[in-house]
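Novice: what's the 3D shape of this:
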Amino acid sequence: MLLPSSTRLPACRYILVGLGFLGFIFNYCLRVNINVVIKRMTRNCSINATSEEEDLFCWDSKTQIDVSSTFFYGYVVLQIPGGRLAEIIGGKRVIGLSMALTAILTLFIPLAARVGGTVQYPYLLVVIRVLMGVCESATFPGITSMMARWAPSSERSLMTTLIMAGSQVGTIAGFFLSGIMVDNVGWENTFYIQGASTFVWLFLWIILVFDTPDSHPFITDKEKVLIAQGLPATKKISPPVPWISILTSMPFWAILVANFSNNWGFHLLMTELPQYLDEVFPEYMEDATVLGLWTAIPYTCMWISSLVFASLCDLMIRKKWLGVTLSRKFYTVLSQTGPAICLLILLLSVTNEKPQLTLTLALFTTAVTLQGGLYSGWITNPQDIAPNFAGTILGITNACGAVPGFVANQIAASFINDDPQDVFLWRPVWIITCTILVCSSIFYSIFASGEPQPWNDIQQEEFKTIKDEESYDYGTLPNKKEKAVEI
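Specialist: So this is what the prediction gives:
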């Protein structure tokens, strides 16, 4: 039952965006904080430990990469089930439960690290990281499913970006704030503080967020109409998934390839950037706060650029300067070929004799900044081509996109483990990344689409207008009239 109009809120979709943004801050903060903190949890085992280092762990660079990257082994597990579950029971429950379990596991990280002492391989900590990946694997498909029911087409890029760009702010917090915390309150308290803080957000998410405009008790009729008019191809109840049609659709494969390649570059930089800076510039990065700062700055720039790109993208679509298809292609290519060019310059310019700190920081910052275009490109694209199955599609593609999270890091480790300070050993890592990003951009440019695909509406060949409005998500609208389906 709707409440009296005086008790309703004028912009419920923006409350969802705000809390979704905060949720993704915690999402990424909890997954990446280990990349900075682990540098202050470990010591050089080839020399005798000082009295201050006796309590630190004796883990080599490969073990440290295992702790960081095994998150992505679990990150594959619930991508597809999580997306489909969000379409059926709602993204609110899926995301809330995912983040609650991730926060609980974060609180157990110090205990898990201590099991086995300071010398043995941290098996329990690795298990904790895998389980955290399992829990968080449902979050992106979950929010994509919610956006397909909340974001009108004229605001889709910006609303999606505002939420998912929380991952950049979370990366900033995970790097920079974790660096400050570990220097001031110790590495154990860093995990305790960040894990416990997540439950404050969870409380607000539970009481203020709802799965659809129809189920929101405080939404106004005006906002319902605005959202409904912008979602003509979205059904109220998710129909059965047309698996064969999806898996034989080239626009779907364009998103999958873009997801894989983007995550290869994004997660490689996210996990390896702290190690690269710490190993190649040890004197400059001696303090954890400085290391956290210079690994956070690129993601601050990416957050800003993602908002600028999204605003421009929606403006171009709204003004019809560019169609949806060309807009998605432009920002996807920008977010992938741009970083590839930066990495190419890095591997051609930097040597062991001249590591060039300023140039290195500038190139890394530019590469990560340009990745901000992904939110206006392929990551919003599932909502364009199949809003009824947006969560499932992002889940499938994200499952493949999670693979680079552990494969790319293991490949990097195989090249650099003998001497991480040797910049020449890093060159194959950057060459492989450049090749993947460029090839993906070409594939996406050819096969991507911004239009709803025929299989989005499995009944569309039977009728061209909506006769039964109960099967479509127009909400409770005054003076309902027959509406045409946007094909």
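Novice: contacts, neighbours, all on C-alpha from now
Specialist: Noted.
Novice: Which of the three states applies to the most centrally placed residue in the chain?
Specialist: Closest residue to the average C-alpha location of the chain: Ser167 at 5.6 Å, with Cα atoms, centre = their mean. Three-state assignment for Ser167 (DSSP: H, G, I helix; E, B strand; the rest coil): helix.
Novice: wait, isn't it in contact with Phe24?
Specialist: Yes - contact criterion Cα atoms under 8 Å: Ser167 and Phe24 qualify, at 5.1 Å.
Novice: before we move on, the earlier item: the residue nearest to the centre of the chain and Ile458, how far apart?
Specialist: To Ile458, Ser167 is 34 Å away according to Cα to Cα, to the nearest Å.
Novice: Arg31 now?
Specialist: Applying Cα to Cα, the value for Arg31 to Ile458 is 38 Å.
Novice: Same question for Pro382.
Specialist: In this structure, Pro382 lies at 17 Å from Ile458, with Cα to Cα as the measure.
Novice: More neighbours: which of these two?
Specialist: Pro382 (28 against 12; other Cα atoms under 10 Å).
Novice: which element follows the helix or strand encompassing that one toward the C-terminus?
Specialist: Here Pro382 is covered by helix 381-385, with elements defined by DSSP states H and E. Per DSSP H and E, helix 381-385 leads on to helix 390-416 as the next helix or strand towards the C-terminus.
Novice: Now show me the structure for the sequence below, then we'll compare the two:
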Amino acid sequence: MEQEDNRPEWGKSVSKVCLLPQRVVLSLMGFFSLICTFTCRVSLSHAITILAISNRTTNSTDDLPEGVCPKEEVTEGGAAYKGLYAWDETQKGIILGSFYFGYIISHLPGGILADLYSAKWVVAFCVGVTGICELLSPIAINLGAYYLIALRVLMGIAQGPIFPGLNGLLSSWVPKKERSTLGTLCFSGSTMGIILSNACSGLLLQYFYWSVMFYVFGALSVIWFIVFVIICTNSPYAHPFIKPTERQYLAETVGNVNKNKPAIPWKPLLISVSMLSLIISQMGHDWGYYVMVTNLPLYMADVIQFSIRSNGLATALPYVAMWIASLVSGVVADWLIRTEKMKLVTERKLFTLLSAFFPGLFMVAASYGGCNKALVVALFTISMLTMGLYYAGQKLSALDVSPSYSSTITAIINGLGSLTGLFAPPIIGLLTPDKNLVQWRIVFWASFLILTLSSIAFWFMGSADVQPYDPMYNKTEKPAENKNK
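Specialist: Below you'll find the predicted structure:
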């Protein structure tokens, strides 16, 4: 019976107005926040395919370059308003890339605000602004490319603090033994957002006027903002609906992370080995992730020669696999930790290594799949499936090493990792001037090496212990020592 008292009692933790514990409600709201922001982020990538006038002069499959597959023969349906704006390839690249200019610069300011003031309001404000930007997108598009670029930069600024803010909320609400399950549930919203954007954008663009897509995604984000502000709080101690048993359980297992928090200890935080390991592994992971997110559709279209319709399905399937794997890996990781079959630090390092080595390996394997479309899609799907383990690995380490300053740490590592979102596309463009299998194989081999080496660095340098600069250091370490005695 004593063992059961130390475990989360889900059935006894529900509030009077909700059947779920409030920490689960918060994690679900984080999940939906990322769905809202990622659908808004990715929607323009789909709209631009019909808004920009195509520069393709022929659909002939004769005289294809060496290493390029025959074009898939399929009759394309679609809207009658294709090609409304004379945006060349350079303009399209600037429009789509402008989001990341804003995204990078707002990470650190947002993380600091979330740590020192209110993670809830940072997340709420940023998702709300994202929704408003999405609603204004049709107006900006009609006004011209410069207005659209400015709006996309603003959306990027709004989205930069969201991951740091969510980490700050999780550090106040989620016990260590539940972080893998609830943390991966929350962060997997980004993957689900990509899936839903790929699936819904095509349908909305096919059956409705193009502006409807922006209004749907924008309105959902604004609705989320209203619900989140009403039902979520910064900590369990301020929540009006939480049941006393859950508040007591969280007080014993999490503590009050927000109470009497001193100024951010910049020097010990920045020079710690654990911080360096997080930066290296984050940048390595993001390189592989952005190669897939940004360039997989291009590879499928330019090299494997999928049709537009098939390309959407082929690029969505790997993310469905990644989303499922992330949820399953979170439950498995918590079980390994709770049953003491694996130490927390070992679990974090192992899942990080697996989520880097196997995705890179199967990327390379896909490049040797030639023009076998089914085989290539299967290999890319396995690649992203194994990348899903990352969410129960390094992605949660900022919560482990510093619960009090997890937002700031996440802001730093996510901001640096996002640089690969700027660097990867032009570097890949230089490596693949002819867009053929041989040139893309070099890209995938390079990604395999970057992913693997960065995860090895995390294996040797990473930590899951609360660091001495964190105010929770003594509060978390000493009780554990007494318990062992």
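Novice: how deep is the residue mapped onto Ser327 of the first structure from the second structure tucked in, by neighbour count?
Specialist: Residue-level alignment of Ser327 of the first structure against the second structure, with TM-score structural alignment as criterion, gives Glu347. Residues lying near Glu347 of the second structure (other Cα under 10 Å) number 21.
Novice: do you know how far Glu347 of the second structure is from Leu353 of the second structure?
Specialist: 10 Å.
Novice: hey, where'd the helices end up in the stretch 251-400 of the second structure?
Specialist: Ranges of helices in the stretch 251-400 of the second structure, per DSSP state H, counting those that start in this stretch, are 266-271, 273-302, 308-338, 344-367, 373-387, 397-401.
Novice: Please identify the most buried of these.
Specialist: Compared across the helices of the stretch 251-400 of the second structure, helix 397-401 shows the largest average neighbour count, a mean of 25 (mean count of other Cα atoms under 10 Å).
Novice: Which part of the first structure matches it?
Specialist: Using TM-score structural alignment, the partner range for helix 397-401 of the second structure is residues 381-385.
Novice: and what of stretch 413-426 of the second structure?
Specialist: For stretch 413-426 of the second structure, the aligned range in the first structure is residues 397-410, judged by TM-score structural alignment.
Novice: just how off-centre is the matching stretch within its chain?
Specialist: Here the centre of stretch 397-410 of the first structure is set off from its chain's centre by 12 Å, with Cα atoms, centre = their mean, to the nearest Å.
Novice: again, but for stretch 80-89 of the first structure
Specialist: Stretch 80-89 of the first structure has its average C-alpha position 17 Å from the chain's average C-alpha position, going by Cα atoms, centre = their mean.
Novice: With stretch 324-342 of the first structure instead?
Specialist: Put simply, stretch 324-342 of the first structure sits 17 Å off its chain's centre (Cα atoms, centre = their mean).
Novice: now swap in stretch 164-177 of the first structure and tell me
Specialist: 10 Å.
Novice: And for stretch 439-455 of the second structure?
Specialist: The chain centroid and the centroid of stretch 439-455 of the second structure are separated by 20 Å under Cα atoms, centre = their mean.
Novice: What of stretch 257-275 of the second structure?
Specialist: Chain-centre distance of stretch 257-275 of the second structure: 24 Å, with Cα atoms, centre = their mean.
Novice: helix, strand or coil for the nearest residue to Pro433 of the second structure once chain neighbours are set aside?
Specialist: Across the structure, with Cα to Cα, 6 or more residues apart in numbering as the measure, the residue nearest Pro433 of the second structure apart from its sequence neighbours is Gln439 (8.0 Å). Three-state call for Gln439 of the second structure (three-state DSSP): helix.
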